[in-house]
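Peer 1: got a predicted model here, sequence first, then my questions.
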Amino acid sequence: MLEVITKGPIVITEVVKSTPLDTTKDPYDEVQIKSKTDFTTEERKQDELDNLAKSIIFEAVPDKYVTKIIKCKTAKEMWDILERLCNELEKIKETKLSIACQKFDTFLMLKN
């Protein structure tokens, strides 16, 4: 599941024998994306991992972030957006802490 989130959806391929236009050459193997109608049970499970990961992310994310990720087509896209948002929030926290420290350093007690 983590691989689907960090690297993207699993693409199921198959090897197909192709014949070159020149009949004097040997046939060669060609890799192509497998049709969903030809999937085995195990391949269907792998194909559904991205949808499962997307639904888990939707359930785990607070409502204020759902609007930012709702249009994503893959779990990886969602993950990348959430990662960027978290990094931005971390920078904002650091900036606020820095400002608070500066205000504290310049804080003076009045005479009264």
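Peer 2: Sure thing, it's come through.
Peer 1: switch to C-alpha atoms for all contacts and neighbour counts from now on
Peer 2: Fine.
Peer 1: what are the buried residues along the helix or strand that Cys86 is a member of?
Peer 2: Taking DSSP states H and E as the definition, Cys86 sits inside helix 75-105. Within helix 75-105, the residues that count as buried by 16 or more other CA atoms under 10 Å are Ala75, Lys76, Glu77, Met78, Trp79, Ile81, Leu82.
Peer 1: for the fourth one, give its distance to Val16.
Peer 2: In this structure, Met78 and Val16 are 34 Å apart, going by CA to CA, to the nearest Å.
Peer 1: now swap in the fifth one and tell me
Peer 2: Computed with CA to CA, the distance linking Trp79 and Val16 is 34 Å.
Peer 1: this is the other structure I want to compare:
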Amino acid sequence: MWYIITDVPMKILKVNTAAATIEGAPQMVEKNRSEWTAEAKKKANLDNVERDILYKTLDKNMFAKIKTCTTAKEIWEKLTQLCEGNYQKKENKLMVAIQKFDNAKMKPGETLAEFDERFSGIIIELISLGKDYSNSEIALKVMRALPREWNVKTIAIRESKDLYKLELHDLFADLKAYEFELGIRTEEDPSTSQ
């Protein structure tokens, strides 16, 4: 049914027997509604079904912006324009996302799980805007974004792992294990509580 959204509403056609064929291809004309079969009626109704599906997914605010559209294709194009914007708006979004990536740092008091969620959100946003970083660029950025107390671990990761093959979730899994170890050592070692 995706073709209903990407193309114009389906037309029910028949061969025009009154017109001459051009280069062997028959000329097609729209059938009158009285000539439609049950299957043709279903096909003709697909645009209504698609519009209904799209309407049901929208809140009142967004619905108000597309309610004048007459086909599923028009609705989809309007939603795309509203959500993604034009070329300039996309470029601005990309620049902001790149700045978020460049400025990403683990905040004081932030857990690694929270940083993972926030950083992964930035990566997802960049990918959706068409910007792709290599595994090594992402891994190095994460390791540089960590506080100084992580230096020992990040150096060990750099020396022991192939950063070009290191996936983001694997990196965070290693770092979370280290965070867990640090937490246990801190609780057990009375000298760290002073």
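Peer 2: Thanks, I have it. A quick note: this is a predicted structure, and the numbers were derived from the prediction, not measured.
Peer 1: sorry, back to before: can you lay out the buried residues of helix 75-105 of structure 1 as CSV showing distance to Ala53 of structure 1?
Peer 2: Output for the buried residues of helix 75-105 of structure 1, formatted as CSV (distance: CA to CA, whole Å):
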residue, distance to Ala53 of structure 1
Ala75, 6
Lys76, 9
Glu77, 11
Met78, 10
Trp79, 10
Ile81, 15
Leu82, 14
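Peer 1: closest one of these to Lys7 of structure 1?
Peer 2: Nearest to Lys7 of structure 1 out of these is Lys76 (CA to CA; 6.5 Å).
Peer 1: aligned against structure 2, show me the partner of the closest one.
Peer 2: When structure 2 is aligned by TM-score structural alignment, Lys76 of structure 1 is paired with Lys73.
Peer 1: quick check: closest non-adjacent residue to that match.
Peer 2: Ile5 (4.4 Å; CA to CA, 6 or more residues apart in numbering).
Peer 1: give the contact list for the one you found.
Peer 2: Neighbour list for Ile5 of structure 2: Asp47, Glu50, Ala72, Lys73, Trp76 [criterion: CA atoms under 8 Å, 6 or more residues apart in numbering].
Peer 1: would you say it is within a helix?
Peer 2: Yes - counting by DSSP: H, G, I helix; E, B strand; the rest coil, Ile5 of structure 2 is part of a helix.
Peer 1: now stretch 54-72 of structure 1: buried residues?
Peer 2: Here stretch 54-72 of structure 1 shows Lys54, Ile57, Phe58, Val66, Ile69 as buried, counting by 16+ other CA under 10 Å.
Peer 1: go on, stretch 30-49 of structure 1?
Peer 2: Glu43, Gln46, Asp47, Leu49.
Peer 1: next, the equivalent of the last one over in structure 2: secondary structure please.
Peer 2: Taking TM-score structural alignment, Leu49 of structure 1 has Leu46 as its aligned residue in structure 2. Secondary structure, three-state DSSP: Leu46 of structure 2 is helix.
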